[in-house]
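Peer 1: Output the structure for:
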Amino acid sequence: MASRPVLISMGDPAGIGPEIVMRALRERPALRREVVVVGDMATLRRAARLGGVAPDSAEGGLVLAGLDEPAQWAGLPRGAVGVLQAGEALAPPPWGQVSAVAGHAAAAAIRLGAQLALDGRARALVTAPIHKEALAAAGEPYPGHTELLQALAAQHRGVPVEALPVRMMLSAPGLATVLVSIHVPLREALAAVTTEGVLETVRIADTHFRRTGLARPRIAVAGLNPHAGEGGLFGCEEIEVIGPAVRAARDLGIEASGPHPPDTVFMRARQGAFDVVVAMYHDQGLIPVKLLGLEHGVNTTLGLPFVRTSPDHGTAFDIAGTGRASADSLLAAIDAAMAASPA
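Peer 2: Predicted coordinates:
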């Protein structure tokens, strides 16, 4: 048993987040000695009932135990699941509906989990899926997990957000990609491809992989244009922006290469030529990873002062509350968080 737990925020209470958290802990009972769930007790009890066994029953149930702080998890009875109530107790909202109530509850769980991780009272934070419209309806000024966690970490350190750059990494078995920009319109994403931004992304990726045990990560940098510009025939960003960033990274001792044609670099990485691909914008990097299947995909935020992972799928409102949602991607995210954080 670790000295500190991994925290799991419940996600949007109207989506599959609470359901897959409960399913993961039912399918892998040993995790109950490693994790604490952050969210709303009534919502989690409702999700636990989807397993066909009443919560807290002596046979097959999930015993949910309320905690006041993460450290109390160490004293829980064997097999119990520790729960930290985030915000006020909730009347669980209807399954599969966007609402400000759900968005507020999801944000409360993220904020509490992040604060505990920033304070060093947790090993890592794994976040179940949230709904961006629900967050916006609740008045949250951030479009997703990554931006919210970056803002909370910057506030904790007393620095401006821009002084704590973060990047999104999506990974599936055989492929990992780190993005230069995240949730911005495509026109803005293209404008965000600067030498400084690409270099910063490469440096953040290199730091992450070195911390996880790779002495010299092989980082492939994708081009922006078809065929990486074909020597300027299809655009000059590779010559004027991306190439200089790659050279600067190599001058720093980073094993970076490129810019590579974006239509083949992901295939080459999956074949073993590279450890990670730096992609120029959201869809360029995420389509190849998600094509491999969402069931084992993991989203990791690089650059935070704590480990944060999440499953690579959304709230799945269409099946929420049916008991059909798979916990495989969440389990992969938990495994990744445990592997990347000291016990």
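
Peer 1: can we go C-alpha only for contacts and neighbour counts from here?
Peer 2: Noted.

Peer 1: Scan the chain for its longest helix.
Peer 2: When the chain is scanned for its longest helix (criterion: DSSP state H), the result is helix 100-118.

Peer 1: Show the secondary-structure elements that that one is packed against.
Peer 2: Counting contacts by 3 or more CA pairs under 8 Å, 6 or more residues apart in numbering; DSSP states H and E, helix 100-118 packs against strand 6-9, strand 35-39, strand 124-127, helix 132-137, helix 145-157.

Peer 1: Contacts for that helix, please.
Peer 2: Contact with helix 100-118 is made by 7-14, 38-40, 86-87, 90, 93, 122-125, 127, 130-131, 133-140, 145, 149, 152-153, 156, 305-306, as judged by CA atoms under 8 Å, 6 or more residues apart in numbering.

Peer 1: next one: stretch 64-83
Peer 2: Stretch 64-83 has contacts (CA under 8 Å, 6+ apart) with 4-5, 29-30, 32-33, 35-39, 41, 45, 55-56, 62-63, 84-85, 121-122.

Peer 1: this one next, for a side-by-side:
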Amino acid sequence: MTSRPRIAMVLGDPAGIGPELIARLLADPATSEQADILLIADRDEWRRGMQVAGVELALAETDTLRFAQGAPRLYHWELDGKPAYPRGASSAEGGRYSLGTLSLALSLALSLAQSGQADSILFGPLNKSSLHAAGMDHSDELHWFAEQLGYHGAFCEFNVLDGLWTSRVTSHVALKDVPAMITPERVGAAIDLIDQALRRAGMATPRIAVCGLNPHNGDNGAFGREEIDVIAPAVAAARERGVNADGPFPADTIFLKVQGGPLQRQFDAIVTMYHDQGQIGIKLMGFSRGVTVQGGLPVPITTPAHGTAFDITQQGRADPGATLQAFQIACRMGAQRRAAAQA
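Peer 2: The predicted model follows:
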């Protein structure tokens, strides 16, 4: 039996750079050497993506959702009443197509993963503004994935850059709502989630740093007591569970401890308390290489973290670095999942 992963791919929002990025990824012969790939895509959008990227790759089409060893295969889907939409812009019409991408293409990919036919999923960037303009009820695609999978456990977006992972206790919520959401249970769940994810990605003993919430880490209670009353006890409890966690650390200096490569940095992951606390740091370190992992779900799902980049779409200059990183993480996590299923 083989641990070679099977990856289902989806182009993402066709008004953005997703089709171009997936075209560049699949045109590289090294890609098909690492995994068996099934691209679930509108063939017209796939062809347009190749045209923009300046590459040509003749994928064998299949009318069944089946993987094959060797070259990637294409399963064509097309949205009924396909709307006309502007390229390079957020719009309700483009959002309708993106909702179709979720409800059709990504639903098919999830079904493959749930049945064990696919080991992981990689999708091109989606645009939340377009999705919400078209009527999406969920705050983001992560919550949509969880609902589709019938998953009711803890989950969170992870951002990954060159082997450094970040997680957060709260995500797409107003900043004024954050303090009330910082509880020992939520902090502990965030620590456990990223520890489990790193282990599934092949790291035996992840080193996890946990941020404080307040300026200067609360300065011994002068600027708030969350560090003393909530975060430090949650870190201590995680250590008692066997998790290699430390903190809390001041958020304005923690990223200094993770500079350099894996051998130089002091930690493998950072758990932050809210969205921008970690996102600013990791995006400054390498915006074009960052990856989002839909953390905590029973299926490994990855996507580039940079978004749809409407400002450069259709120009043929989108950087595929993050897509390549997302693919490699999908391969590692998919291989671990397949190996566990075969054990």
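
Peer 1: picking up where we left off before, make a markdown table out of the helices and strands packed on helix 100-118 of the first structure and add distance to Ala316 of the first structure and mean neighbour count.
Peer 2: A markdown table is the format used below for these (distance: least, CA to CA, whole Å; neighbours: other CA atoms under 10 Å):
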| stretch | distance to Ala316 of the first structure | mean neighbour count |
| --- | --- | --- |
| strand 6-9 | 17 | 30 |
| strand 35-39 | 18 | 30 |
| strand 124-127 | 15 | 31 |
| helix 132-137 | 13 | 20 |
| helix 145-157 | 17 | 19 |
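
Peer 1: Among the ones you listed, which comes closest to Val298 of the first structure?
Peer 2: Each of those has some distance to Val298 of the first structure by CA to CA; the shortest is strand 124-127, at 10.1 Å.

Peer 1: between the helices and strands packed on helix 100-118 of the first structure, which gets nearest to Phe266 of the first structure?
Peer 2: Evaluated with CA to CA, these place helix 145-157 nearest to Phe266 of the first structure, the distance being 23.3 Å.

Peer 1: helices or strands next to that closest one in the packing?
Peer 2: Counting contacts by 3+ CA pairs under 8 Å, 6+ apart, helix 145-157 of the first structure packs against helix 100-118.

Peer 1: could you measure Glu33 of the second structure against Ala330 of the second structure, distance?
Peer 2: Note on Glu33 of the second structure: its distance to Ala330 of the second structure, by CA to CA, to the nearest Å, is 14 Å.

Peer 1: now swap in Asp219 of the second structure and tell me
Peer 2: Distance of Asp219 of the second structure to Ala330 of the second structure, computed by CA to CA: 40 Å.

Peer 1: likewise Asp319 of the second structure?
Peer 2: Asp319 of the second structure is 19 Å from Ala330 of the second structure, where distance means CA to CA.

Peer 1: Between the two, tell me which one has more neighbours.
Peer 2: Taking neighbours as other CA atoms under 10 Å, Asp319 of the second structure and Ala330 compare with Ala330 leading, 27 against 14.

Peer 1: Quick one: map that one onto the first structure.
Peer 2: Ala330 of the second structure maps onto Ala337 in the first structure when the alignment is built from TM-score structural alignment.

Peer 1: again, but for Ile208 of the second structure
Peer 2: Checking TM-score structural alignment: Ile208 of the second structure goes with Ile219.

Peer 1: Skip the chain neighbours and tell me the closest residue to its match.
Peer 2: Nearest in space to Ile219 of the first structure, with sequence neighbours left out and distances taken as CA to CA, 6 or more residues apart in numbering, is Ala256 at 4.7 Å.

Peer 1: The one you found contacts Ala205, doesn't it?
Peer 2: No - using CA atoms under 8 Å, Ala256 of the first structure is not in contact with Ala205; the gap is 10.4 Å.

Peer 1: Comparing the two, which residue is more hemmed in?
Peer 2: Neighbours were counted for Ala256 of the first structure and for Ala205 using other CA under 10 Å; Ala256 has more, 28 against 25.

Peer 1: can you tell me which residues contact that one?
Peer 2: Val202, Arg218, Ile219, Ala220, Val221, Val246, Ala249, Arg250.

Peer 1: does the residue of the second structure positioned farthest from its centre count as helix, strand or coil?
Peer 2: Centroid-distance maximum for the second structure: Ala222 at 36.6 Å, with CA atoms, centre = their mean. Secondary structure state of Ala222 of the second structure, per DSSP: H, G, I helix; E, B strand; the rest coil, is coil.
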